[in-house]
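S.K.: I'll drop the sequence and a predicted model, then ask my questions.
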Amino acid sequence: MVKKLKFAVLGDPIEHSLSPEIHKEFAEQFELSITYERLKTTKNALSTTLNRLIKQKYTGVNITVPLKEDVFLFASQPKFEISDRAMISKSINTVSFNRCKFFADNTDGAGLVAAVSRLGIKDLAGKNILILGVGGATKGILEPLLRMKPKTIHLANRSLERLRKFRNQFTYKNLLFHDIQEFKGKSRNLPQIENGLDNFKFDVIVNATSLSLIGGDNLISNKWFEKCFLAIDLMYSKKPTSFMMQAMEQNVNVVIDGLPMLVEQAAESFSLWTGLKPETEHVHAVAKKLIEL
């Protein structure tokens, strides 16, 4: 009898997750028998849920918002090994239980790099990047983006306290930190936060906040898209997000949502769990159809 591998994705909210369908597509490529569940999990219930899944012999789990940083704390115990990229980001989206020592990783950055590579963009040498938001998603993508050799990466956030904590964690030379209000001409001009962006131009702008799903006021003024050739929203929905709409209205050459990254990071997770590298091109098409239902 073929063993059925058990997986799950943990988060809150979780109903919208496409991870079960994506991983079942991967499994079919190798004729693997799997189950993959969506498990609504609060921060308070995280440890109990993970320990239960370990006892129930799950092969592995994916982690989504708002739990990625909390799982890092859970994995900081002797029975876990943490990958270098997860250790740098202090944020985890993939846990494997099918080793002698449990393994925790973050595949978000690899997923983003693969998604960008699908566009024919292999590096960002000499480019200036703006990232909106400094939550767990940004922590996961930052180090892989730095390996693409940009000139600078600017990070903007509403909460200045969180921005300062992020700055203390990531001390790379070419990172600059900003009050997001500065991108709407309303800088609070606080110490230890860069100011004076009037003549700066960005080649790539990444939205790593969930605010684009809500709509409302734009996070930044239109002028920041003037020289931008690539706009990426890490969120995804049935229709283009407000951030994507703004970028398209400003004639940005390439505008994508987080769906390609989702598929590619899932492939990285699947490979980590099974040792098998799935083909993703067909799965991108499947995910796009699912989101349009």
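M.R.: Cool, got the structure. Residues are numbered from 1 along each chain as shown.
S.K.: drop to CA atoms for contacts and neighbour counts, all remaining ones
M.R.: Fine.
S.K.: can you pull out the helices in the chain?
M.R.: 19-29, 46-55, 68-74, 84-89, 108-117, 136-146, 160-169, 211-214, 242-249, 259-274, 281-292 (DSSP state H).
S.K.: can I get those helices in JSON lines including distance to D198 and mean neighbour count?
M.R.: As requested, the helices of the chain are exported to JSON lines (distance: least, C-alpha to C-alpha, whole Å; neighbours: other C-alpha atoms under 10 Å):
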{"stretch": "helix 19-29", "distance to D198": "41", "mean neighbour count": "18"}
{"stretch": "helix 46-55", "distance to D198": "44", "mean neighbour count": "14"}
{"stretch": "helix 68-74", "distance to D198": "34", "mean neighbour count": "20"}
{"stretch": "helix 84-89", "distance to D198": "30", "mean neighbour count": "19"}
{"stretch": "helix 108-117", "distance to D198": "28", "mean neighbour count": "22"}
{"stretch": "helix 136-146", "distance to D198": "24", "mean neighbour count": "22"}
{"stretch": "helix 160-169", "distance to D198": "20", "mean neighbour count": "15"}
{"stretch": "helix 211-214", "distance to D198": "24", "mean neighbour count": "16"}
{"stretch": "helix 242-249", "distance to D198": "19", "mean neighbour count": "20"}
{"stretch": "helix 259-274", "distance to D198": "32", "mean neighbour count": "23"}
{"stretch": "helix 281-292", "distance to D198": "38", "mean neighbour count": "14"}
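S.K.: okay, one more to line up with it:
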Amino acid sequence: MKKFAVFGNPVAHSVSPTIHQMFARSCGEDIDYIKIEAPLDGFAKAIADFFEDKDAVGCNVTVPFKQQAYALATQLNQEARAAQAVNTLYKHPEGKLHGYNTDGIGLVADLLAHGAQLKGQKVLLIGAGGAARGVIHPLLAAGVSTLVITNRTQERAQEIVDSFQQEQLVSLTNQKLDKFTPDIIINSTSASLNQQLPSIQNVKFEQCQIAYDMVYGKAPTIFMEHAKQQGSSLALDGLGMLVEQAAAAFTIWTEKKPETRPVVTALREAL
């Protein structure tokens, strides 16, 4: 039986085993998928111990270990190199660990599933942490015309812009956002988890087709509600992104492409 795991600390809340078991059933795979809470100072050993099992194929990696997973991988996909973080590890038959970042792939897939037209669109990305960095390359690859990053600490946003060196990618202070009319607005911060809005006083939602919050919950997030009140046509949370990034990992491991929408629906009903 193929064995998989999700590594994090904490990790008890993870729904990854549920998602991947649903994928496996739909694709005719028999898998074992567990949660492993690695010690904060023992991630590398925990990974090595897991992959000592000849049946271990791959694993997902969540906070706070994505940068350590990036360092462990001997081969990286373009998204992982750009994000400098890995959320998916795959043990190649030759024995080397291949690292991938599927977060941005998941975001783009979920946006497309909801009818978004990304090519030629103006996108505002709120936040400059790891979640933001992980989605930049896939958004640029999807053909957005402009990707603006804004952050409470603007220096962090500019650091990301400088590291990517792409002319479509720029940073703007909150004060200058009133002159930018985005088609899509993405909140990569975790502010909604604390029932707070990020610094968006000057963000213009009037022409926004989709406002996307990367976090999710049983009810619409405070960011989603604000976006709708300010004129956004559609507001989405990050549950679909979670499932789509998992699907990309599942395909890397098994070469099978699972259906994602039934899984999103099932998870939504269970919230």
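M.R.: That came in fine, so what should we check first? Bear in mind that the values here come from a model prediction, so they are computed numbers and not experimental data.
S.K.: that older thread, just put the helices of structure 1 in a markdown table and tack on distance to K101 of structure 1.
M.R.: What follows is these, written out as a markdown table (distance: least, C-alpha to C-alpha, whole Å):
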| stretch | distance to K101 of structure 1 |
| --- | --- |
| helix 19-29 | 23 |
| helix 46-55 | 12 |
| helix 68-74 | 14 |
| helix 84-89 | 15 |
| helix 108-117 | 22 |
| helix 136-146 | 22 |
| helix 160-169 | 27 |
| helix 211-214 | 38 |
| helix 242-249 | 41 |
| helix 259-274 | 13 |
| helix 281-292 | 31 |
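S.K.: looking at those helices, which is nearest to L197 of structure 1?
M.R.: Checking those against L197 of structure 1 by C-alpha to C-alpha gives helix 160-169 as the closest, at 17.3 Å.
S.K.: just give me the mean distance for the closest one relative to structure 2.
M.R.: After superposition onto structure 2, the average distance of helix 160-169 of structure 1 to its aligned residues comes to 3.1 Å, using mean C-alpha distance after the TM-score superposition for structure 1.
S.K.: neighbouring contacts of that helix?
M.R.: Helix 160-169 of structure 1 is touched from outside by V134, A156, N157, F177, D179, with contacts defined as C-alpha atoms under 8 Å, 6 or more residues apart in numbering.
S.K.: now for the residues you listed, which pair is the farthest apart?
M.R.: Those two in those that are separated most widely, counting by C-alpha to C-alpha, are V134 and D179, at 11.3 Å.
S.K.: and for these two, which residues touch both?
M.R.: Among the neighbours of V134 of structure 1, those also in contact with D179 (C-alpha under 8 Å, 6+ apart) are A156, N157.
S.K.: centroid residue for structure 2?
M.R.: The centroid of structure 2 falls nearest to D103 when counting by C-alpha atoms, centre = their mean (2.8 Å).
S.K.: any idea how far A249 of structure 2 is from that residue?
M.R.: Taking C-alpha to C-alpha, to the nearest Å as the measure, D103 of structure 2 falls 10 Å from A249 of structure 2.
S.K.: tell me the contacts of A131 of structure 2?
M.R.: Taking C-alpha under 8 Å, 6+ apart, we find A131 of structure 2 in contact with D103, S188, T189.
S.K.: can you put those in a markdown table and add distance to K91 of structure 2?
M.R.: Putting the contacts of A131 of structure 2 into a markdown table (distance: C-alpha to C-alpha, whole Å) gives the following:
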| residue | distance to K91 of structure 2 |
| --- | --- |
| D103 | 19 |
| S188 | 30 |
| T189 | 31 |
